[in-house]
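Asker: for reference, the sequence and a predicted model appear below.
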Amino acid sequence: MSHSKTANAQELAGPPAMVVSAKPVVLAAAGRGEDLQVRVSAPATGGDLPVIVFSHGFGWSMNGYAPLADHWAAHGFVVIQPTHLDSRTLGLPAEDPRTPQIWRLRIEDITRVLDELDGLAASVPGLAGRLDRSRIAVAGHSWGAQTASALLGARVRDSDGVPGEDMSDPRVKAGVLLALPGLGDDLTPFAAEHLPFMRPSFDTMTTPALIVAGDRDDSALTTRGPDWFTDAYTYSPGDKSLLTLFEAEHSLGGIPGYEVAETTDESPARVALIQQLTTAFLRSALCPEDTAWKAAAAALEEGHPLGNLRHK
């Protein structure tokens, strides 16, 4: 790694930087029916910046998840947030012919962002030429975590249980999967009927990832309990970490936004821990010389009131 990359990795450990953010940056998307709108946030200065593409949960948009996007950008990452077709801001009716394929279109949205990185950077004043295309991660919450997991190697099983198309992307070097739905063996009748894409196989999800689950996250989509959200850790090949947050429900303390209505377990301390650990994980995953994750993990493994961490 060049000296400049090492220096910028070290800068990630410093105090929060000034952030510039631009929206909507619009990418032409033939065949999608809507151009793809994204938000791009980045440190105002610095070069060789690593990239995080973040996939929102159901109904959200590029404007959500400020507690994560703002923090990552302030600590040295370029954060790109596409608005998927299920966003409430687009108002797609349930009978829209694209609805059954939104899960696939979501994955294609992320791939499109990766294909258009240079154009996205050029659309943000002062950002052109400052991205490090060799250091790319994906992240997501809930349905967005499932979207991101496909880029890491997860696949969707068909009705016979056979894993479908490989939609992984070799440009993606790491992932953060927050409240990621588990296997499709124990779906409720509604989920089994209406959400056939919720039948993941994690057997080929080989890319390194941090999986974050709440031990009070009881989903209406499964007959199992909160351990459903740990399946990706259990059933994927090695180089995975699992952060289990005590008393956390689906919003994991409030990551979708500050004071949003769907947060049932508001906890600034929990959100701060997620900010700290995801930042440390991504820094070290994308820059192997960085020791932030090793230090953060060691501190958590000594016992922490908010959660525990496992590795494999």
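Answerer: Yep, that arrived.
Asker: alpha carbons only for contacts and neighbour counts from here, please
Answerer: OK.
Asker: now do the strands in the stretch 151-300 of the chain.
Answerer: Counting by DSSP state E, counting those that start in this stretch, residue ranges of the strands within the stretch 151-300 of the chain are 155-156, 174-178, 200-201, 209-214, 240-245.
Asker: let me know which of these is tucked in deepest.
Answerer: For the strands of the stretch 151-300 of the chain, the largest average neighbour count (mean count of other Cα atoms under 10 Å) is found in strand 174-178, namely a mean of 28.
Asker: quick one: that one to strand 209-214, angle?
Answerer: An angle of 10 degrees separates the directions of strand 174-178 and strand 209-214 when computed by axes from the mean of the first three to the mean of the last three Cα atoms, to 10 degrees.
Asker: picking that back up, figure out which of the strands of the stretch 151-300 of the chain is closest to Ser168.
Answerer: Taking Cα to Cα as the criterion, strand 155-156 is the member of those that comes nearest to Ser168, at 8.5 Å.
Asker: any idea how far the closest one is from the chain center?
Answerer: With Cα atoms, centre = their mean, to the nearest Å as the basis, the distance from the averaged C-alpha position of strand 155-156 to the chain average is 17 Å.
Asker: elements contacting that strand?
Answerer: Secondary structure elements in contact with strand 155-156, counted by 3 or more Cα pairs under 8 Å, 6 or more residues apart in numbering; DSSP states H and E, are strand 200-201.
Asker: gap between the strand it packs on and the chain center?
Answerer: Between the mean C-alpha location of strand 200-201 and the chain-wide mean there is a distance of 17 Å, by Cα atoms, centre = their mean.
Asker: then stretch 181-188?
Answerer: What separates the centre of stretch 181-188 from the centre of its chain is 20 Å, taken as Cα atoms, centre = their mean.
Asker: mind listing what's buried along that stretch?
Answerer: By neighbour count, with 16 or more other Cα atoms under 10 Å as the criterion, the buried positions of stretch 181-188 are Pro181, Gly182, Leu183, Gly184, Leu187.
Asker: check stretch 108-122 too.
Answerer: Buried residues in stretch 108-122, counting neighbours by 16+ other Cα under 10 Å, are found at Glu108, Asp109, Ile110, Thr111, Arg112, Val113, Leu114, Leu117, Asp118, Leu120, Ala121.
Asker: got it, and stretch 123-143?
Answerer: Of the residues in stretch 123-143, those buried by neighbour count under the rule 16+ other Cα under 10 Å are 123-124, 127, 130-131, 133, 135-143.
Asker: putting a second one here so we can go through both:
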Amino acid sequence: MMTSNAGTTPASPVVSVKPVELRPPDRGTDLLVKVSAPVGGRDLPLIVLSHGYGSSMDGYGPLADFWAARGFVVIQPTHLDSRTVGLAPEDPRTARLWRYRVDDLKRVLDQLDLIEDAVPGLAGRIDRDRVAVAGHSFGGQSAGVLLGLRVLDPRVGEDLSDPRVKAGVLIATAGKGGADLTPYAAEHFPFMNPDFTHLTAPALVVAGDKDDLPLSHRGPDWTMDPYHLSPGDKSLLTVFGGEHSLGGIAGYEVRETTDEDPDRVSLIQQATWAYLRHALGIESASWAAVQKGLSATSRAIGKIESKQV
């Protein structure tokens, strides 16, 4: 088991502002975002965090708060599938929710000036050259698209990668589609058909070895596909005993958490923070410390492997 907060910097005060309203003309609904940032500091790296299906900008406090308290600006858009939006199933946008999600993430980057101005004291403090994306579940696919993942909808995967994004974290993200999906998933989620061969940007894939989703018949190793099937600089954090909420990352008191475990949450907080500092070229000592901490004890609650292809 890792020492609590091993390898991380002390927490600093954070300011959070919500909702910041973006008004895309082609979305039909305003895009609401939450911004969390350290009170002090300059040249702050940025993480755009994409929530899982049905959640919102108010979710994922255990991750967003941890990252912001340790030097990152975190921006959380509320996607159209959020329960807070209440999009009707017959709404014509429903069939393309995956694409609206990607547009949301890009729009955040397009309108950083407006977002900065909405947060007192933030203007001019974001390092535009150190931008990362992160996502959980459906949000992992959304974030992955900006890193090079292509959605086969239905057959040809359009390149929607974004050169402004330098690295990412994909948490409990869907694996291969096609025959690997259950009949229900294939019928209701045709966009769940990713092509990982162009996902070349550096990324940390986080997967629970007990995350047996009903969307695939393959079992927990399905969410490890983004690591095994993508080229380039990748790392895989396997969380032992982790189910889909991985100990409770989706919120402090989220009822959907089936495997509540503060140690798992702490591991993911530390590992994701340290990895992104490494991948964005800030420093690598913290990432090395996390890896060493896991390998140094037989009571570790996870393992990390890496590749460069």
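Answerer: It's in. None of the values given here were measured: they were computed from a predicted structure.
Asker: follow-up on the earlier one: and of the buried residues of stretch 181-188 of the first structure, the nearest to Ser201 of the first structure?
Answerer: Relative to Ser201 of the first structure, and with distances defined as Cα to Cα, the nearest of those is Leu183, at 7.2 Å.
Asker: the closest one matches what in the second structure?
Answerer: For Leu183 of the first structure, the equivalent position in the second structure is taken to be Lys176, counting by TM-score structural alignment.
Asker: likewise Pro100 of the first structure?
Answerer: For Pro100 of the first structure, the aligned position in the second structure is occupied by Ala95, per TM-score structural alignment.
Asker: try Asp86 of the first structure
Answerer: Across the two structures, Asp86 of the first structure finds its equivalent in Asp81 of the second structure, going by TM-score structural alignment.
Asker: check the secondary structure at that match for me.
Answerer: The three-state assignment at Asp81 of the second structure reads coil, by DSSP: H, G, I helix; E, B strand; the rest coil.
Asker: what distance do you get for it to Ala285 of the second structure?
Answerer: 38 Å (Cα to Cα, to the nearest Å).
Asker: and what about Ile110 of the first structure, helix, strand or coil?
Answerer: From three-state DSSP, the assignment for Ile110 of the first structure is helix.
Asker: report the contact partners of the nearest residue to Val25 of the first structure once chain neighbours are set aside.
Answerer: Beyond its immediate neighbours in the sequence, the residue positioned closest to Val25 of the first structure (Cα to Cα, 6 or more residues apart in numbering) is Val38, lying 5.2 Å away. Taking Cα atoms under 8 Å, 6 or more residues apart in numbering, we find Val38 of the first structure in contact with Lys23, Pro24, Val25, Val26, Leu27, Met62, Ile80, Gln81, Pro82, Thr83.
Asker: mark which of those residues are buried, thanks.
Answerer: Buried members of the contacts of Val38 of the first structure, counted by 16+ other Cα under 10 Å: Pro24, Val25, Val26, Leu27, Met62, Ile80, Gln81, Pro82, Thr83.
Asker: show the residue spans covered by the helices in the stretch 101-250 of the second structure.
Answerer: Here the stretch 101-250 of the second structure has its helices, by DSSP state H, counting those that start in this stretch, at 112-118, 138-147, 183-188, 225-228.
Asker: dump these into TSV; add distance to Thr29 of the second structure as well.
Answerer: Formatted as TSV, the entries for the helices of the stretch 101-250 of the second structure read as follows, by distance: least, Cα to Cα, whole Å:
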stretch	distance to Thr29 of the second structure
helix 112-118	18
helix 138-147	19
helix 183-188	23
helix 225-228	31
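Asker: these: which one's closest to Glu253 of the second structure?
Answerer: Across the helices of the stretch 101-250 of the second structure, the minimum distance to Glu253 of the second structure, taken as Cα to Cα, is reached by helix 138-147, at 19.8 Å.
Asker: and that closest one, what does it pack against?
Answerer: strand 44-50, helix 97-110, strand 126-136, strand 167-171.
Asker: as JSON lines, those with distance to Ala64 of the second structure would be great.
Answerer: Listed next are these as JSON lines, based on distance: least, Cα to Cα, whole Å:
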{"stretch": "strand 44-50", "distance to Ala64 of the second structure": "8"}
{"stretch": "helix 97-110", "distance to Ala64 of the second structure": "16"}
{"stretch": "strand 126-136", "distance to Ala64 of the second structure": "10"}
{"stretch": "strand 167-171", "distance to Ala64 of the second structure": "13"}
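Asker: closest to Phe191 of the second structure out of the ones you listed?
Answerer: The stretch from those with the least distance to Phe191 of the second structure (Cα to Cα) is helix 97-110; that distance is 7.0 Å.
Asker: now do the closest one and strand 44-50, the angle between them.
Answerer: Orientation note: helix 97-110 of the second structure sits at an angle of 160 degrees relative to strand 44-50 (the same axes, to 10 degrees).
Asker: distance from helix 97-110 of the second structure to the middle of the chain?
Answerer: 14 Å.
Asker: identify the residue spatially nearest to the residue nearest to the spatial centre of the second structure, adjacent ones excluded.
Answerer: For the second structure, the residue lying nearest the average C-alpha position, counting by Cα atoms, centre = their mean, turns out to be Gly135 (1.8 Å). Counting by Cα to Cα, 6+ apart, Gly135 of the second structure lies nearest to Ser50, which is 4.5 Å off, once chain neighbours are set aside.
Asker: how about Pro10 of the second structure?
Answerer: Looking at Pro10 of the second structure with Cα to Cα, 6+ apart, the closest residue is Arg70, at 6.8 Å.
Asker: residue in the first structure matching the one you found?
Answerer: Using TM-score structural alignment, the equivalent of Arg70 of the second structure in the first structure is His75.
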